[in-house]
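> sharing a model that was predicted from the sequence below.
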Amino acid sequence: MSVSHDDDHFDFNKLERELKAAVTADEKYNRENDAKLRAVHQKVASYDEFKEIVKASHLKPLEKGDKIEGKFAQPWNMHADKKKHVTDSKDSETNEEKTRVPQNSLEFVREWRKLSLDKKYHFLIEIGPEKLENIFKPEIGFGLLGDFLLVLLEVSQEELHIVLNILEGFSRTNRFSLSVQFMSSKEKEACEKLFKRIEDLNEWSDRITSLRSLYGLIK
């Protein structure tokens, strides 16, 4: 009776590598799936932001006992270094006061979330209608259009024409009608109040009438 020697030639190392690869792939799938669910729950403003959250799902925050590798030089003159730190802080504050124009909706949302109501209004005005339209050309993320309308209620009489141009720019973005449909009743009320203020610009009544229709307002 012959005895099979297949077991003698079985590659256990290969089996172990395949098992590790399968476990790693399974962990990656679960990790990214959890990140997707978190992104949906947080109602991210754009698909780009959604992708960034999923892409960073493997990152973990530093624990209390974690050590950072590397050498740190001791300053030879601590007093001089302290003065430099104060100067750097002032420069930093000056730079923060300047408007940083976002290049896309993801950068915009990051800045937007840091600002108070009055600063949000100035943020929109300083960026301007043309750049805002370019930033949100792909689409205005769900919820943002309503935020914009509430913030733009702060408009002064002198800046009504700028707000009119901003509203027109938003209306030319992709899937704008979908953004209008997702506005809450409070946001729709803000929209109506804003248009009543803009109607003071009598010389542009035709533009305003057209815009009212695009924003779902019937007069």
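All right, it came through fine. Residues are numbered from 1 along each chain as shown.
> from here on, contacts and neighbour counts on C-alpha atoms
Noted.
> C-terminal to whichever helix in the chain runs longest, what's the next element?
Scanning the chain for the helix with the most residues, using DSSP state H, yields helix 12-42. Next helix or strand after helix 12-42 toward the C-terminus (DSSP states H and E): helix 47-55.
> okay, one more to line up with it:
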Amino acid sequence: MYLLCFRASSSSPEPIPPPPINSFQLEADLRKMSRYPQCTYRYLKQIRPEAYPQIFQNSLEPDVLILMLKIFHSFYMQHEEASLLLAVLKSLSRVKRFNMTVMFMSSAEKKILQDLFDWIQRAGPEDPSVPDLQKKYGL
């Protein structure tokens, strides 16, 4: 079953692909939807947090992580619980070679990440794993 998303440039709904089973599918889907942040948000929202290590298996491309962080910043902070975002960030940090991906982040991208962690700490229940997770993300 496909979810539908209305794009600003069209009055007819576009289907949102089902959750990906691997990184190739996720990256292809994100490329198709990258100009439509609302659709990208709805696509990412349907992925269970614990599925990310299985989807990415060996590595997470820096541009994919950055696109995801921007969507989290634009939509998750407004529409989701902090605990969901925390679960997603924890799961992403378990992808193999994650630390290599984080090394390529610019200071502007790290600022987005810092905003996400600040929001988690303000909005969510105290979680003792947050400081360690921030270190994994290079903050």
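Structure received. As the structure is a prediction and not an experimental result, all values here were calculated from the model.
> got a TM-score for the two of them?
Both chains were compared after superposition, and using TM-score structural alignment, normalised by the length of the second structure their TM-score is 0.80; 125 aligned residues with a CA RMSD of 2.2 Å.
> ok so, going back, which bit of the second structure covers the longest helix of the first structure?
Residues of the second structure matching helix 12-42 of the first structure by TM-score structural alignment do not exist; the stretch lands nowhere.
> identify each buried residue in that helix, please.
Glu32, Ala35, Lys36, Ala39 (16 or more other CA atoms under 10 Å).
> ok, of these, which one's closest to Glu199 of the first structure?
Proximity of those to Glu199 of the first structure (CA to CA) peaks at Ala39, which lies at 39.3 Å.
> got a list of what the closest one touches?
Shown here is Ala39 of the first structure, whose contacts under the criterion CA atoms under 8 Å, 6 or more residues apart in numbering are Phe50, Ile53, Val54.
> any idea how far it lies from Leu150 of the first structure?
As for Ala39 of the first structure, its distance to Leu150 of the first structure is 24 Å (criterion: CA to CA, to the nearest Å).
> and the contacts of Ala39 of the first structure as CSV, adding neighbour count and distance to Leu19 of the first structure?
Formatted as CSV, the contacts of Ala39 of the first structure follow (neighbours: other CA atoms under 10 Å; distance: CA to CA, whole Å):
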residue, neighbour count, distance to Leu19 of the first structure
Phe50, 19, 31
Ile53, 17, 28
Val54, 18, 25
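> pick the one among those residues closest to Trp112 of the first structure.
If you rank those by distance to Trp112 of the first structure using CA to CA, Phe50 comes first, at 16.7 Å.
> one step back: any chance of JSON lines for the contacts of Ala39 of the first structure, columns distance to Val155 of the first structure?
Supplementary listing: the contacts of Ala39 of the first structure in JSON lines, determined by distance: CA to CA, whole Å:
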{"residue": "Phe50", "distance to Val155 of the first structure": "32"}
{"residue": "Ile53", "distance to Val155 of the first structure": "34"}
{"residue": "Val54", "distance to Val155 of the first structure": "38"}
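> quick one: map Ile21 of the second structure onto the first structure.
Using TM-score structural alignment as the criterion, the counterpart of Ile21 of the second structure in the first structure is Gln103.
> thought Glu133 was touching that match, still the case?
No - with contact taken as CA atoms under 8 Å, Gln103 of the first structure and Glu133 are classed as non-touching, separated by 11.3 Å.
> and the two? Which one has more around it.
Each of Gln103 of the first structure and Glu133 has its neighbours counted (other CA atoms under 10 Å); Glu133 has more, 21 against 13.
> where do the helices of the first structure begin and end?
Secondary structure of the first structure, counting by DSSP H: helices at 12-42, 47-55, 78-97, 105-112, 117-127, 129-135, 144-152, 160-171, 176-181, 185-198, 205-214.
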